[in-house]
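Student: Prediction below, plus the sequence it came from.
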Amino acid sequence: MLVAGTQPGLQVKDINNSWHDVSCDPGCLAINTGDMLQEASAGYFPSTTHQIINPRDNKENVSRFSMPLFLHPRDSIKLSEKYTAREYLDERLTEIGLKG
């Protein structure tokens, strides 16, 4: 969950690999779903690929602030028939080389 940033820059990628700007209007809230929610919902809520870019038309040196909130289930929560939250996290950390 992400309260709108103070400046543009957040983008999400769609299924056709196109990037789209996310609104940063006051009062907006963005929900960025991750891999665990995708697993727990059997794909109903797909994990989003996102990035932060420097706005192309911003000629001023302006800071961008955001305040993300990350939620993680207890390790013992069963995400699917295949994984608990801990098992899923361990596998992902191993895949990206943070756990050996």
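Tutor: Nice, thanks for sending it over. Numbers count the residues shown, from 1 in each chain.

Student: rest of the way, CA atoms for contacts and neighbours
Tutor: Noted.

Student: any idea which helix is longest in this structure?
Tutor: helix 85-95 (DSSP state H).

Student: next up, a second structure to put side by side with the first:
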Amino acid sequence: MRAAAHEDINLLTVLPASNEPGLQVRDVRGNWHDVPCDFGSIAVNCGDMLQLASGGDYPSTTHRVMNPIGEGATRSRLSLPLFLHPADDVRLSADRTAFEYLQERIAELRSQDLKAS
């Protein structure tokens, strides 16, 4: 696996099609689906900030990147995501601004890294 299943912290992630397949998204039933990598196409993933701001109406996209099998295993995969974040003072909920939420999540990730090492 190139990238384990995860959700992005930000508001939206804009992903121009990669040069190689491997990106998958999980549906609400837990099934994984390949995201086409057709030249010129774009995928847009909802992030955790949008999930919070929408009260869950737009859930964060769970996604992963799989290693290719066979001939594709020797090719590099190029991905150029654009992570969109709101301004720091934007309220995502009654009790959190975008800045406060980002700081909480960074602290959470650092704590996980420390536990793993």
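Tutor: That came through, no problem. Quick caveat: nothing in here was measured; it's all calculated off a predicted structure.

Student: what sits up against the longest helix of structure 1?
Tutor: Around helix 85-95 of structure 1, the neighbours that count as contacts under Cα atoms under 8 Å, 6 or more residues apart in numbering are 36, 73, 74, 75, 76, 77, 78, 79, 99, 100.

Student: Highest neighbour count among those?
Tutor: residue 36 (23 neighbours; other Cα atoms under 10 Å).

Student: Helix, strand, or coil at the residue mapped onto residue 36 of structure 1 from structure 2?
Tutor: Using TM-score structural alignment, the partner of residue 36 of structure 1 in structure 2 is residue 49. Following DSSP: H, G, I helix; E, B strand; the rest coil, the label given to residue 49 of structure 2 is helix.

Student: my guess is residue 49 of structure 2 contacts residue 92, does it?
Tutor: Yes. With contact defined as Cα atoms under 8 Å, residue 49 of structure 2 counts as touching residue 92 (6.8 Å).

Student: which residue ranges form the helices in structure 2?
Tutor: 48-53, 98-116.

Student: between the ones you listed, which gets nearest to residue 69 of structure 2?
Tutor: helix 98-116 (28.8 Å; Cα to Cα).

Student: residues of the closest one that come out buried?
Tutor: Neighbour-count burial for helix 98-116 of structure 2 flags 98, 99, 101, 102 (criterion: 16 or more other Cα atoms under 10 Å).

Student: I'd like to know which of the residues you listed is nearest to residue 37 of structure 2.
Tutor: residue 102 (30.0 Å).

Student: returning to what we had before: kindly reformat the contacts of helix 85-95 of structure 1 as a markdown table containing distance to residue 3 of structure 1.
Tutor: Formatted as a markdown table, the contacts of helix 85-95 of structure 1 follow (distance: Cα to Cα, whole Å):
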| residue | distance to residue 3 of structure 1 |
| --- | --- |
| 36 | 21 |
| 73 | 21 |
| 74 | 24 |
| 75 | 27 |
| 76 | 29 |
| 77 | 27 |
| 78 | 29 |
| 79 | 26 |
| 99 | 31 |
| 100 | 35 |
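
Student: From the residues you listed, pick the one nearest residue 61 of structure 1.
Tutor: residue 36 (36.2 Å).
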